[in-house]
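> only geometry, no sequence info:
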């Protein structure tokens, strides 16, 4: 699959976030103005958030009104909650890649 360069950048950012922290998931989002945000999942006793949820929250708390794209790097498929967040913010489909950056259909 050939990706748009901006979508490839999201995969790269998500992979880097995941690798830097040793987390199970990395995600990156691009808002309607082109700003990007990357994050990893949070797995505390008192708080559990997916990487997509954290990245989306960062974008929204920074003033984004919608997202153009969402990328998830994980060994697992996106959760229903991740897909719902993306859809609510205007994204038609999540880009999903394995830890090696290979995009899964």
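Here it is on my side, so go on. Predicted model, so just to flag it, every value in this text is computed and none were measured.
> for the rest of this, base every contact and every neighbour count on C-alpha atoms.
OK.
> how many neighbours does the nearest residue to residue 41 once chain neighbours are set aside have?
Using CA to CA, 6 or more residues apart in numbering and skipping residues adjacent in sequence, the residue nearest residue 41 is residue 51, 3.9 Å away. Neighbourhood size, residue 51 [other CA atoms under 10 Å]: 29.
> next up, a structure to set beside the first:
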């Protein structure tokens, strides 16, 4: 499967965020204006959020009204139901999932 160059960029940003923070997950989203946001999962005693949730929250808190696409990089199984729900609610056309090596899974 070949990705659009802008969607490939999301995979690259998600991989970089994950590697930089040595996190379990990295995610990146692109909003309706083309701005991108990347994040990693948060696993605190008092707060647990997936990387997709954090990236989506960053976009919304910066004024985004919708998402064009999202990417998740994980060694785990893939997006959670909450990840799929938030990207769906924000209208993301796709939620691309890749392994830590950047190879697209879906």
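Yes, it's here. Bear in mind the structure is a predicted one, so any value in this text is a computation, not a measurement.
> wait, the residue nearest to residue 41 of structure 1 touches residue 43, no?
No. Assessed by CA atoms under 8 Å, residue 51 of structure 1 is found out of contact with residue 43, at 10.0 Å.
> what is the neighbour count of residue 81 of structure 1?
Residue 81 of structure 1 has 12 neighbours, counted by other CA under 10 Å.
> quick one: the helices in structure 1, in order.
5-21, 51-61, 80-88 (DSSP state H).
> can you pull up the most central residue in structure 2?
Nearest to the geometric centre of structure 2 sits residue 27, at 2.7 Å (CA atoms, centre = their mean).
> who touches stretch 94-105 of structure 1?
Residues from elsewhere that reach stretch 94-105 of structure 1, judged by CA atoms under 8 Å, 6 or more residues apart in numbering: 1, 11-12, 15, 69-75, 77-78, 83, 86.
> mind listing what's buried in that stretch?
In terms of neighbour count (16 or more other CA atoms under 10 Å), stretch 94-105 of structure 1 has its buried residues at 94-99, 101, 103.
> so how far is it from its chain's centroid?
Computed by CA atoms, centre = their mean, to the nearest Å, the chain-centroid distance of stretch 94-105 of structure 1 equals 11 Å.
> quote the end-to-end distance of that stretch.
Using CA to CA, to the nearest Å, one end of stretch 94-105 of structure 1 lies 10 Å from the other.
> quick one: contacts for residue 65 of structure 2?
Taking CA under 8 Å, 6+ apart, one finds 31-32, 90 in contact with residue 65 of structure 2.
> make a markdown table out of those residues and add neighbour count.
What follows is the contacts of residue 65 of structure 2, written out as a markdown table (neighbours: other CA atoms under 10 Å):
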| residue | neighbour count |
| --- | --- |
| 31 | 22 |
| 32 | 16 |
| 90 | 18 |
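> conserved subset of those residues in structure 1?
Retained in structure 1 by both residues aligned by TM-score structural alignment, their matches' CA atoms under 8 Å are the following of those: 31-32, 90.
> closest to residue 22 of structure 2 out of those residues?
residue 31 (25.3 Å; CA to CA).
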